[in-house]
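Undergrad: Got a sequence here, can you build the structure:
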Amino acid sequence: MKKDVDDYLQEGIYGARETKPAERKRFLGTLRERIVLALTKGQVMKNKGLEDLEREIKTNPKAKLLLNGNISYRFLKNYKAVADKHGMHHTTISNRETQTDIGAVLTYDHAIEKQQIFLEVAEEESTGETKQEDKGITGFLKEIFIGK
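TA: All right, here's what the predicted structure looks like:
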């Protein structure tokens, strides 16, 4: 495919065309097909997945770690320390214009097509949270005054 003058002008004005821009925005600039492990912001802030990340870093030493720069440094420092410990390159991606639920991504610069990239959430953890929400104000007051 040959580029014409309009293509060069468009590229000059708006920048190079990106494949799958929505996917890149969600996964901190990379594509899903390149990801080894993706952690949500909540998991990063609760230090969940740190051990899983370290295990994956050991298994994939040529990957790189992308961290969401919209998360406070105090939550990211342990992840940076693990990457540094294993000599892995890490980059903090700050894009104030984009909202994403992803906090950290271990990725390659080529496709690996891994099926399960998200951390498995323990079943009791998720059911415990919903049970707490389902109680409502009455259940909460009963728990305070009567006990469980």
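
Undergrad: Every contact and neighbour count from this point should use C-alpha atoms.
TA: Noted.

Undergrad: contacts for the strand or helix carrying Leu67?
TA: Using DSSP states H and E, Leu67 maps to strand 64-68. Residues outside strand 64-68 that contact it (C-alpha atoms under 8 Å, 6 or more residues apart in numbering) are 28, 41, 76, 83, 88-94, 102-108.

Undergrad: Give the buried subset of those residues as a PyMOL selection command.
TA: In PyMOL, this line selects whichever of those come out buried by 16 or more other C-alpha atoms under 10 Å:
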select buried, resi 28+41+76+83+88+90+92+93+102+103+104+105+106+107+108
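
Undergrad: So which of the contacts of strand 64-68 sit within helices?
TA: When those are checked against helices (DSSP state H), the matches are Lys41, Leu76, Ala83.

Undergrad: Make a markdown table out of these and add distance to Leu50.
TA: Shown next, in a markdown table, are those (distance: C-alpha to C-alpha, whole Å):
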| residue | distance to Leu50 |
| --- | --- |
| Lys41 | 13 |
| Leu76 | 10 |
| Ala83 | 10 |
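
Undergrad: those strands in the chain, which residues are they?
TA: With strands called from DSSP state E, the chain shows them at 35-40, 64-68, 90-93, 102-107.

Undergrad: I have a second one here; can you model it like the first so I can compare?
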Amino acid sequence: MADDLQQHLDNSLYGTPQLKPDEQRKYLGTFRERCYLQMTLAQMRNQALQDCLKTHVTDFEDAHCLMNNQVSDTLQADYIKILAAAAIPFTIVSSSQKSDDAIGLLLVASEAVDESIIDIAEKYPTNESKPTSEKKPSFWGKLFD
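TA: Next up is the predicted model:
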């Protein structure tokens, strides 16, 4: 009885304890294990990745979208049109993350899906998102060609 009373008092003073609060802050209020796909704020500005999302958003039929409120209004409107066309519900989440590598958009499930790769550039590589590396000919190769 005393433990229940102490727990009730602690919850009243400090709030209900959260499970993995840092992870929830990073992933816009949800857990990493529930994520299908993520886009950073910088990736959301990339037209090739926006088109990639447009083609693959229907792969996740039971998904819900979480969008960072730090995304510009015009960009939000573009992504809302994509989500509306695919009939994906969305929520704009208040976040203090403003850097380009902060998460801007997440497609999530209501329970754990444990996707190993959730970054859109890694999951669906495009020619524009991959760095191209040309091999330079060596000194001897230039000399004898």
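
Undergrad: Now the TM-score, please.
TA: Put the two chains on top of each other and the TM-score (TM-score structural alignment, normalised by the length of structure 2) is 0.74; 122 aligned residues with a C-alpha RMSD of 2.0 Å.

Undergrad: and which of the ones in helices among the contacts of strand 64-68 of structure 1 is nearest Glu123 of structure 1?
TA: Lys41 (19.1 Å; C-alpha to C-alpha).

Undergrad: who's in contact with the closest one?
TA: Contacts of Lys41 of structure 1 by C-alpha under 8 Å, 6+ apart are Asn68, Ile71, Asp101, Ile102, Gly103, Ala104.

Undergrad: If we use 10 Å, what do you get?
TA: Counting by C-alpha atoms under 10 Å, 6 or more residues apart in numbering, Lys41 of structure 1 makes contact with Asn47, Lys48, Leu67, Asn68, Asn70, Ile71, Phe75, Thr100, Asp101, Ile102, Gly103, Ala104.

Undergrad: Equivalent analysis for Leu9 of structure 1, please.
TA: Gly15.

Undergrad: Check the spacing between it and Asn95 of structure 1 real quick.
TA: 25 Å (C-alpha to C-alpha, to the nearest Å).

Undergrad: Structure 1: helices as residue ranges?
TA: With DSSP H as the criterion, structure 1 has helices spanning 5-14, 21-26, 41-45, 50-59, 73-85, 123-134, 136-145.

Undergrad: residues in structure 2 aligned with the last one?
TA: Structural correspondence for helix 136-145 of structure 1: none found in structure 2, per TM-score structural alignment.

Undergrad: Same question for the longest one.
TA: Taken onto structure 2 by TM-score structural alignment, helix 73-85 of structure 1 occupies residues 73-85 there.

Undergrad: Show me which positions of that stretch end up buried.
TA: Gln76, Tyr79, Ile80, Ile82, Leu83.

Undergrad: Now that stretch on structure 1. Mean distance?
TA: Its matched residues in structure 1 lie on average 1.0 Å from stretch 73-85 of structure 2 after superposition (mean C-alpha distance after the TM-score superposition for structure 1).

Undergrad: which outside residues touch that stretch?
TA: Here stretch 73-85 of structure 2 has contacts from 41, 44-45, 50-51, 53-55, 57-58, 64-65, 67-71, 86-92, 104-105, using C-alpha under 10 Å, 6+ apart.

Undergrad: make it 7 Å
TA: The contact list for stretch 73-85 of structure 2 (C-alpha atoms under 7 Å, 6 or more residues apart in numbering) reads Lys54.

Undergrad: distance between that stretch and the chain's centre?
TA: 15 Å (C-alpha atoms, centre = their mean, to the nearest Å).

Undergrad: Equivalent analysis for stretch 20-28 of structure 2, please.
TA: 12 Å.
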